[in-house]
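Chemist: Sequence unavailable; structure follows:
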């Protein structure tokens, strides 16, 4: 019986130790892109486009899937999508594969990113 308890303890310890803790606070998670407001005063509401953020990685999911990295410093966010072209990320409100954003709002439910190209509104999915 003692061996069963030890086995269960080791099993539970192994399962919980594989989880990665959030290092980005409210930024981590899956964000649905709700609205893109371009600097030329036009806007659109995309259908099922997502930014998935975890650790130092970002994945853009939707019509095309793009993976990259990001860095955050205070209210600044820099997204870098490698091995893709600007046309691949344009649907996601980016005009280049390297985009600098100002974090206008970030909570557990809502995020607004602002760049020289567009203002992006997200909801936590």
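Modeler: In hand now; what should we look at? On a predicted model such as this, the values are computed, not experimentally measured, just so you know.

Chemist: From here on, just use CA atoms for contacts and neighbour counts.
Modeler: Fine.

Chemist: quick one: contacts of the lengthiest helix in the chain?
Modeler: Using DSSP state H to define each element, the chain has its longest helix at helix 2-17. Helix 2-17 has contacts (CA atoms under 8 Å, 6 or more residues apart in numbering) with no other residue.

Chemist: Can you tell me the centre-most residue of this protein?
Modeler: residue 53 (3.0 Å; CA atoms, centre = their mean).

Chemist: what's near enough to touch that residue?
Modeler: 27, 28, 29, 30, 31, 59.

Chemist: Tell me if it really is in a strand.
Modeler: Yes: per DSSP: H, G, I helix; E, B strand; the rest coil, residue 53 lies within a strand segment.

Chemist: dropping in the other structure now:
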């Protein structure tokens, strides 16, 4: 009887371990919490210092969260060695069960996240610099400078 119970416990334990799926990130130095410090306009050479603002980009797995501007948002993103693409923006309004009206909603107006240096619903950036302490992204119109927080 003891052998049967031991065997059942081992089978259940191994089944539990096999069913676990750990999602890991391969984002490298991009992962983490980045403080937006400056927004440069490429066409005019103008520069906006936002280092005193609390605007943050936070990357984890395949999700970007924007916090601190006029509102908070989520984006999906994809990257390769020298580029970053943001797409599928959603509002950051909490969970469905706390709001009662469906939770996060797709964003269709790109002007809502302009204070974060994002112009379109899908935006492509070239990574001009990315190391352990700073990141510089360039879109067709803007250059964004970040410091790791």
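Modeler: Cool, got the structure. None of these values were measured; they are calculated from a predicted model.

Chemist: Send over the TM-score of the superposed chains.
Modeler: Once superposed, chain against chain, the TM-score is 0.80 (TM-score structural alignment, normalised by the length of the first structure); 111 aligned residues with a CA RMSD of 1.9 Å.

Chemist: Counterpart of the residue nearest to the centre of the first structure over in the second structure?
Modeler: Matched to the second structure by TM-score structural alignment, residue 53 of the first structure sits across from residue 59.

Chemist: How about residue 77 of the first structure?
Modeler: Per TM-score structural alignment, residue 77 of the first structure is aligned with residue 84.

Chemist: Now do the contacts for that match.
Modeler: Taking CA under 8 Å, 6+ apart, one finds 77, 78, 124, 125, 126, 127 in contact with residue 84 of the second structure.

Chemist: Nearest residue to it in space, please, no chain neighbours.
Modeler: Among residues not flanking residue 84 of the second structure along the chain, residue 125 sits closest, at 5.1 Å (CA to CA, 6 or more residues apart in numbering).

Chemist: Let me know the helix or strand that that neighbour is in.
Modeler: strand 123-130 (DSSP states H and E).

Chemist: against the first structure, where does that strand fall?
Modeler: So strand 123-130 of the second structure sits over residues 99-106 in the first structure, by TM-score structural alignment.

Chemist: Just checking the distance from the matching stretch to the centre of its chain.
Modeler: 12 Å (CA atoms, centre = their mean, to the nearest Å).

Chemist: buried ones in it?
Modeler: Within stretch 99-106 of the first structure, the residues scored as buried using 16 or more other CA atoms under 10 Å are 99, 100, 101, 102, 103, 106.

Chemist: need the helices for the second structure, in chain order.
Modeler: Using DSSP H, the helices found in the second structure span residues 2-19, 96-99.
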